[in-house]
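K.L.:
I'll drop the sequence and a predicted model, then ask my questions.
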Amino acid sequence: MRTFIRNASLFCAIQLVIGGAFVLNATRQPQYGFMAAFEDKIRLLHEHDEPTLIVLGGSNVAFGIDSPTLQQHCDMQVINGGLHAALGLQFYLDVACDYAREGDVIVLVPEWMLLTGGTRPDPELRQSMVQESPSSWRYFCNLSGDELKKFVDDQAFSVLAGLVQAGSEMPTESRDLHKFEQAQLPDAYSRLKFNLQGDFVGHHQLGTTKDVAKMNGDVSCKPAKIMKSVVQINACAEALRARGVEVYLAYCPVPTPHYEKHQAAYDSIHELLVKQLDVAVLHHPAQVKYPADYFYDSVCHLNLTGKMTRTELVAQSLVAQSRQGKFHVATKPSERTSR
């Protein structure tokens, strides 16, 4: 019996070592899906060593902020931390709390759904996120008891199985994505389509691919749900301010037809946020309503024309805030280069 137990224990130990090696190898595989870009974004956040303007939110940030332009106006290095709205509001707040340092400026730009109640991560996206970006795992450990149990029961095993399968395939490419930034991939939504500051640039030459004027979505002012988002943002902002970090809120862009249809709701949401948030709101929703042909393929994704217009607004809004003594930005684009 002792021999059997010893042999069984040895067998299990060997399998654990093999499985662990597979999983470790899988995390080193070169992943080039859209969500894998989070690996590069947290590397930028981890390595920044001077006051930095960090823009956080879903894909409206990834597609709709031009970091070089923002950096030129604001006299600070810029990191675009935007990726996908379905990761949830708390995801981006946790990233801010993990990586912001004294002197940094955080601009939160949640999609409207994240401000009006959609604060939790989408289960299916969460699974693909962990598979493509293993570093994201820790941001899903703050789930409530029921959500965590469901994640373990329904998803954790499949995630582990996927990692083991990937780990059995030897990597053939370096994990350095910029070595392959000229690669031609069939999917425009790729990790390779982000620039060195975290902006998605793969859509710059594509104009408008869908009629966003026909897209719709319910936007309503439900104070109880909005206040849940307010509580989360205020708690994060308080913690960041204690570390010498300034926090601001900006709005996700809206197609003009959609804004005009739901103007009363947008105005009510804005009034509630201005009243209840402990952070400055950079502009009114009406300032981010843009013609339908300023969008790429959804109501949140601006094309290059829309991106540049929206970035100028954010830059000007931050300059206006700096005049109140919150932090220093250049008053004209040439100031940075003239020093």
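P.N.:
Received the coordinates, thanks. Residues are numbered from 1 along each chain as shown.
K.L.:
switch to C-alpha atoms for all contacts and neighbour counts from now on
P.N.:
Noted.
K.L.:
can you show me the helices along the stretch 1-150 of the chain?
P.N.:
2-27, 37-47, 59-64, 67-74, 89-99, 112-115, 123-132, 145-151 (DSSP state H, counting those that start in this stretch).
K.L.:
put this next to the previous one:
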Amino acid sequence: MKKKLFYLWALLLVPIVLLLSVFCLPSQYEKSYMGELKYKYNRLKNTDGKRIIIVGGSGMAFDIDSSLIKENFPEYEVVNLGMYAALGTASVLDMAISHCHAGDIIIYAPEQNTQPLSMYLGSDFAWQALDGAYYMLPFFMMSEKNISLMAAAFPRFAVQKLKLFVTNSAPNPDSVYRKSAFNEYGDIADDLPQNTMLNGFDENTAVSYDTSVIPADYVSYLNECDKKATQKGSTLLFAYCPANKAAVVEAKESNFESAIDGYDLFLRNTLAIEVIGNPYDSIMDKEWFYDTNFHLNSSGKKLYTRQFIRNLKAYLSDSSVTAIDIPDKPSLLYAANTEKSVLTSSTYSGNTTITSITVGSDISMIKDYAFKGCTSLKEIHINNTVPSSIQIGQHLLDGTDANIYVPAEALSLYKTDYRFSQYSDRLFAEKQ
């Protein structure tokens, strides 16, 4: 009887502990990249007058200089809601639509990628962003599917938050992916001098302008957003996010222009939202980028923001001059092919006997499917304390059940890193 009572109390205690961990402990993700969302939301909610509200993934966080927009449109305040593709863009757009008012211009510019161009919700990242700001929760519960995703992620988040609190190891990144990298507008404000990618682009993330990238339910959702914005006296526009030309699939084909023109025509004929600008201005040379195929360096940000302003002026029939000086193209950090720094898919893929792999600190890129078919592989050890220095893609662990082990002092950095965070449930500290 005592044993049964013990199990009953344990069953009752577990959900209570999880709830207390989430809602009563101090925020553990305040200094992380995701800790910025509540500040963007509060600026959106509390800014009066006409606003230019920018919505998208991290591309908009990196690629826009809101101070230049403010200089050219002094009658508007600027709110940059650009956040993170792996979080999803629909919930953030819902925030903008919910809090827009008469005279606002909402410019939606998602990265040219399947996650931001869909109804996708990254529930694990959503809980990190909500930490200490649960008043934003309704925007992540707008459908039955999202409610299910958020409910499924809740125990994982609660356990992780409790662990961070008990071990006093709340994430405090020192890379650009941190809360303090943002300015008052919501832009990334760090100085990013040049392209840091091997060969100038991320080979793990191809960019395509095929019309199949955008699903029909997403088109319906955007058109419904347009109706809601119009009813509130706001204007919703669509703009192209920068994309690294070296990674664009169609740029390597003879029908490049016809493919891009076809995609642009598809958007203009399908969306109720007006499309401003043209895709060619956003497909930019690799020298203008920083660390992904969608993040510009500081020089590239000026170039794109100037065109962004010109496109908006054209829409508003504003003929004033946009006087923004553009620096020369920065040199590439890795100007030559550096295959010795790349762990290719041919190195281990298909090896059915290997059980442990160590990735040295000299490796700067791990290609997708690098461990596919490694049926006996249990552990991947990465001897690097700076996760942002390693390029990985969305298929790193496809075809293997192995977990990733990293230096203990860098575990929280890996779990909140722009790329590695998508594998947070399979990231562990090295065994002492």
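P.N.:
The structure has been received and is ready for your questions. Owing to the predicted nature of the structure, the values given are computational and were not obtained by experimental measurement.
K.L.:
care to give me the TM-score?
P.N.:
Remark: TM-score between the superposed chains equals 0.78 [TM-score structural alignment, normalised by the length of the first structure]; 305 aligned residues with a C-alpha RMSD of 3.3 Å.
K.L.:
what's the neighbour count on the equivalent of residue 217 of the first structure over in the second structure?
P.N.:
Using TM-score structural alignment as the criterion, residue 217 of the first structure maps onto residue 206 of the second structure. Using other C-alpha atoms under 10 Å, residue 206 of the second structure has 18 other residues around it.
K.L.:
swap in residue 7 of the second structure?
P.N.:
Counted with other C-alpha under 10 Å, residue 7 of the second structure comes out at 11.
K.L.:
was I right about residue 406 of the second structure contacting residue 429?
P.N.:
Yes: counting by C-alpha atoms under 8 Å, residue 406 of the second structure touches residue 429, with 5.2 Å between them.
K.L.:
with neighbour numbers in mind, choose between those two.
P.N.:
Between residue 406 of the second structure and residue 429, residue 406 has the larger neighbour count (other C-alpha under 10 Å), namely 23 against 16.
K.L.:
which residues does the most centrally placed residue in the second structure contact?
P.N.:
Closest to where the C-alpha atoms of the second structure average out (C-alpha atoms, centre = their mean) is residue 84, at 2.3 Å. Contact analysis of residue 84 of the second structure by C-alpha atoms under 8 Å, 6 or more residues apart in numbering lists 56-59.
K.L.:
and these, which is closest to residue 188 of the second structure?
P.N.:
residue 58 (9.1 Å; C-alpha to C-alpha).
K.L.:
how close does the closest one sit to residue 295 of the second structure?
P.N.:
7 Å (C-alpha to C-alpha, to the nearest Å).
K.L.:
ok, now residue 258 of the second structure?
P.N.:
Applying C-alpha to C-alpha to residue 258 of the second structure and residue 295 of the second structure gives a distance of 26 Å.
K.L.:
so which of these two has more stuff around it?
P.N.:
residue 295 (25 against 11).
K.L.:
ok, the more buried one touching residue 57?
P.N.:
No: counting by C-alpha under 8 Å, residue 57 is not a contact partner of residue 295 of the second structure; they are 10.1 Å apart.
K.L.:
with adjacent residues omitted, what lies nearest to the counterpart of residue 321 of the first structure in the second structure?
P.N.:
Residue 321 of the first structure maps onto residue 315 in the second structure, with residues paired by TM-score structural alignment. In this structure, residue 315 of the second structure finds its nearest non-sequential neighbour in residue 276, 6.9 Å apart by C-alpha to C-alpha, 6 or more residues apart in numbering.
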